[in-house]
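In: Got a predicted structure here, sequence first:
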Amino acid sequence: MTLETLSPGDANIDGLDQAVIDALAADDYRFKVWGGDWCGDCQQQLPAFAAALDAASVSDDRIDEFPVTKGPDGKEGPQVEAYEIDRIPTVVVETPNGEEVARFVEEAEGSIAEELARQLADAPVSR
């Protein structure tokens, strides 16, 4: 099962700073994305994030999609408990070694891509 909302569609990223695109492209990061096609926040935010990943030439094999459903006790889906996911969209960025270096949860002042780029600017670069 995949997230339909994690498709760029006709999302416009014309105003996205090149530094944001460069930050997403750097260091072979892995992007783990939790969302639900039923979720309004996901419908609003994930297409632009997918477009930013495309602009950064992040290959599909570096993006893991985790569809989330609403259950009687909260969010349910793959890795929800392991990554303590309670709100969506959530995006976790990991190094190739599996170290979490950035996390976006549901909302921020900027877009998902901008918030992650801000956090990644402070992240150590793995070599």
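Out: Okay, I see it. Numbering: from 1, shown residues only.
In: can we go C-alpha only for contacts and neighbour counts from here?
Out: Will do.
In: Look at Asp54 and say how many residues are nearby.
Out: 17 (other C-alpha atoms under 10 Å).
In: Residues contacting stretch 24-44, please?
Out: Identification of contacts with stretch 24-44 by C-alpha atoms under 8 Å, 6 or more residues apart in numbering yields 3-5, 53, 56-58, 62-69, 85, 88-96, 106, 113, 116-117, 125-126.
In: could you flag which of the residues you listed are buried?
Out: Taking 16 or more other C-alpha atoms under 10 Å as the criterion, what is buried in the contacts of stretch 24-44 is 3-5, 53, 56, 58, 63, 65-69, 85, 88-95, 113, 116-117.
In: Check it against this one:
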Amino acid sequence: METLQPTPEFDPTAHADTVQALGADGLQFHVWTADWCPDCRGQVPAFAAVLEAAGVDDDAVTVYPVERGDDGKVGPGVAEYDVDLIPTVVVCRDGEELTRFEESGPLSIAATLARDIGENGDGEA
């Protein structure tokens, strides 16, 4: 997917705490995105750059492509994870959800998740 191509201008040294938090052992990332979605195109490439800088293995990231349906978003895992808005990123450890980001917020996807992981005592933010 195009939205998962890391933005080339990302500077990991400027976001060292975020990179460190998202690179913590045992994290699994579930990402719902779509190339047709303006929010996804604007936010997911920077998130992908953080994952790349953190050295997150591809097998720790599950990507779920989302399509537009008559009654909302459709695609793999949408109902199971209660995804209504995209982009949505759910971070899990040992099968338990630690935090999630949905559509937009005052911070980037990566900064929001890193902050929440730090607050949960599961990493540094």
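Out: It's in. Keep in mind that this is a model prediction, so the values were computed, not measured.
In: what do we get in the first structure for Arg100 of the second structure?
Out: For Arg100 of the second structure, the aligned residue in the first structure is Arg103 (criterion: TM-score structural alignment).
In: Its match contacts Glu94, doesn't it?
Out: No. Under the criterion of C-alpha atoms under 8 Å, Arg103 of the first structure makes no contact with Glu94, lying 9.0 Å away.
In: ok, the residue most central in space within the second structure - contacts?
Out: With the centre of the second structure defined as its mean C-alpha position, the nearest residue by C-alpha atoms, centre = their mean is Val89, 3.8 Å away. Residues in contact with Val89 of the second structure (C-alpha under 8 Å, 6+ apart) are Phe29, His30, Val31, Trp32, Arg100, Phe101, Glu102, Ile109.
In: rerun that using 6 Å as the cut-off
Out: Taking C-alpha atoms under 6 Å, 6 or more residues apart in numbering, we find Val89 of the second structure in contact with His30, Val31, Arg100, Phe101.
In: what separates the host helix or strand of it from the chain centre, distance-wise?
Out: Secondary structure assigned from DSSP states H and E places Val89 of the second structure in strand 88-93. Chain-centre distance of strand 88-93 of the second structure: 7 Å, with C-alpha atoms, centre = their mean, to the nearest Å.
In: contacts for the helix or strand following it?
Out: Moving toward the C-terminus from strand 88-93 of the second structure, the next helix or strand (DSSP H and E) is strand 96-102. The contact list for strand 96-102 of the second structure, computed with C-alpha under 6 Å, 6+ apart, reads Leu85, Pro87, Thr88, Val89, Val90, Val91, Cys92.
In: still on that earlier bit, could you list which of the contacts of stretch 24-44 of the first structure belong to strands?
Out: Within the contacts of stretch 24-44 of the first structure, residues falling in strands by DSSP state E are Ile63, Asp64, Glu65, Phe66, Pro67, Thr69, Thr90, Val91, Val92, Val93, Glu94.
In: In the second structure, what residue corresponds to the first one?
Out: Right, Ile63 of the first structure. By TM-score structural alignment, Ile63 of the first structure lines up with Val61.
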